[in-house]
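>>> just a sequence and a predicted model for now, questions to come.
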Amino acid sequence: MSVRVVLATHNRGKAQEFQELLGREVPGLEIVTYEGPEPVEDGTSFEENALIKARAAASHTGLPALADDSGICVDVMGGAPGIFSALWSGTHGDAQANIRLLLAQLADIRDEDRTAHFTATLALVVPGGEPTLVQGVWPGRIAREPRGEHGHGYDPIFLPDGHDRTAAELTLQEKNAESHRARALAAIVPALRELG
């Protein structure tokens, strides 16, 4: 079996990460990066935004397309930043500013009320078929200050349940064993296997 799936991202590093994680589970799978126009992500949920990206990539390439949308959700903030995680501070992708703002907003919140979770939603769109949506959730809480050098985004302030280290202090192997993205990827494997 040999199946090409376009990942709805221009980020080659992310495509390589998906290839490594999914290639072990789906023999013959080839993940390629998307080279088409960026769709407007105007959905109001992780699911809607993942579907927008996957549908655009499938339509442009004619290939099955996989897209993810993810973020951090803080319970006391009603699930925010949520779909706005990457631009919480107003500048898309400024992780340090996003972290500073979120910590400032939670400064007066007691440790036991700082529960949060990372969410990753994956959409698989096959031209002419019904889309598949899966979700992975990684529960934890927000630390008082950033710690750790690994990971990206909010990892330095996220303390996963069962750990006294932040996600940025975990090894890549530890993170890949239990992260929200790892859980979502495991859930999409059966649908990818059916493509063969």
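On my side now, so go ahead.
>>> C-alpha from now on. contacts and neighbour counts both.
Noted.
>>> can you tell me the SS state at the residue with the largest distance to the centre of the chain?
Most distant residue from the mean C-alpha position of the chain: residue 108, 28.3 Å away (Cα atoms, centre = their mean). Under DSSP: H, G, I helix; E, B strand; the rest coil, residue 108 falls in the coil class.
>>> here comes the other one, which I'd like you to weigh against the first:
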Amino acid sequence: MNYKLIYITGNDIKFNVALKVFGNTQIDLVQNKLETPEIQSKSVEEIAKFSAKWASKKLNQPVIVTDAGFYIEELKGFPGPFIKYVNEWFSVEDYINLMRDKTNRTIIIKDCLAYCYPEEEPIVFTGEYKGRIAQKPGNKKGSPIEQIFIPEGYDNTISGIPEEEMLSYWSYGDIMTKFKDYILNK
């Protein structure tokens, strides 16, 4: 018997990663691009939990919601979970200028998945990806952060890595795999 699970995301890449992780399982993932209220918090966990609880109540079905923050160590964790908004205001050059003369170019992506049944508290899974900020922009596609984020183990920015390769990279992340193990053993 298959189990239907709704993934609340407008990001097709995130959804395709989830499809790849859940391939050959009894889980039927369905993408729903429902806009959820996003609370203001420095914690990606709190944001994801709030959104999952809200969406599961609204749809009266179990859902998963993911949220991520980009934490630049030299900038004391800026922009963190506010990356979506900062990318609307900052250009690639703005990020490059902020990092001018900075020696620590480490950036950590904190990733969170919240799974929630209606009227229950969300269950949270977290993980991290590490990388560094490029000295100059990569390809001119994607968001500003995608044009300057070089994942650990790579020499190119996200925007310069083929999409299939990036799908594989994101697919090996902790949160979706942890969640898959949880839901299949439940």
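Sure, I can see it. Small disclaimer: the values here were computed from a predicted structure and weren't measured.
>>> what does the superposition give as a TM-score?
After superposition, the two chains reach a TM-score (TM-score structural alignment, normalised by the length of structure 2) of 0.84; 186 aligned residues with a Cα RMSD of 2.6 Å.
>>> still on that earlier bit, the residue farthest from the centre of structure 1 maps to what in structure 2?
Counting by TM-score structural alignment, residue 108 of structure 1 corresponds to residue 101 in structure 2.
>>> against residue 48 of structure 1, how distant is residue 142 of structure 1?
Noted for residue 142 of structure 1: a distance of 26 Å to residue 48 of structure 1, by Cα to Cα, to the nearest Å.
>>> now do the SS call for the residue nearest in space to the middle of structure 2.
By Cα atoms, centre = their mean, structure 2 has its centre lying nearest to residue 68, at 4.0 Å. Counting by three-state DSSP, the backbone at residue 68 of structure 2 sits in strand.
>>> contact partners for it?
44, 81, 109, 110, 111, 112 (Cα atoms under 8 Å, 6 or more residues apart in numbering).
>>> structure 1: which residue goes with that one?
In structure 1, residue 68 of structure 2 lands on residue 70 (TM-score structural alignment).
>>> residue 163 of structure 1 versus that match, what's the distance?
The value you get for residue 70 of structure 1 to residue 163 of structure 1, if Cα to Cα is used, is 21 Å.
>>> likewise for residue 169 of structure 1?
10 Å.
>>> anything in contact with each of the two?
Contacts common to residue 169 of structure 1 and residue 163, judged by Cα under 8 Å, 6+ apart, are absent.
>>> between those two, who's got more neighbours?
Neighbours per residue (other Cα atoms under 10 Å) separate residue 169 of structure 1 from residue 163, with residue 169 holding more: 22 against 11.
>>> helix, strand or coil for residue 18 of structure 2?
Relying on three-state DSSP, one would call residue 18 of structure 2 helix.
>>> and the nearest residue to it once chain neighbours are set aside, what element?
Excluding the flanking residues, the one nearest residue 18 of structure 2 by Cα to Cα, 6 or more residues apart in numbering is residue 176, at 6.8 Å. Residue 176 of structure 2 belongs to helix 174-184 when assigned by DSSP states H and E.
>>> which bit of structure 1 covers that helix?
Using TM-score structural alignment, helix 174-184 of structure 2 pairs with 183-193 in structure 1.
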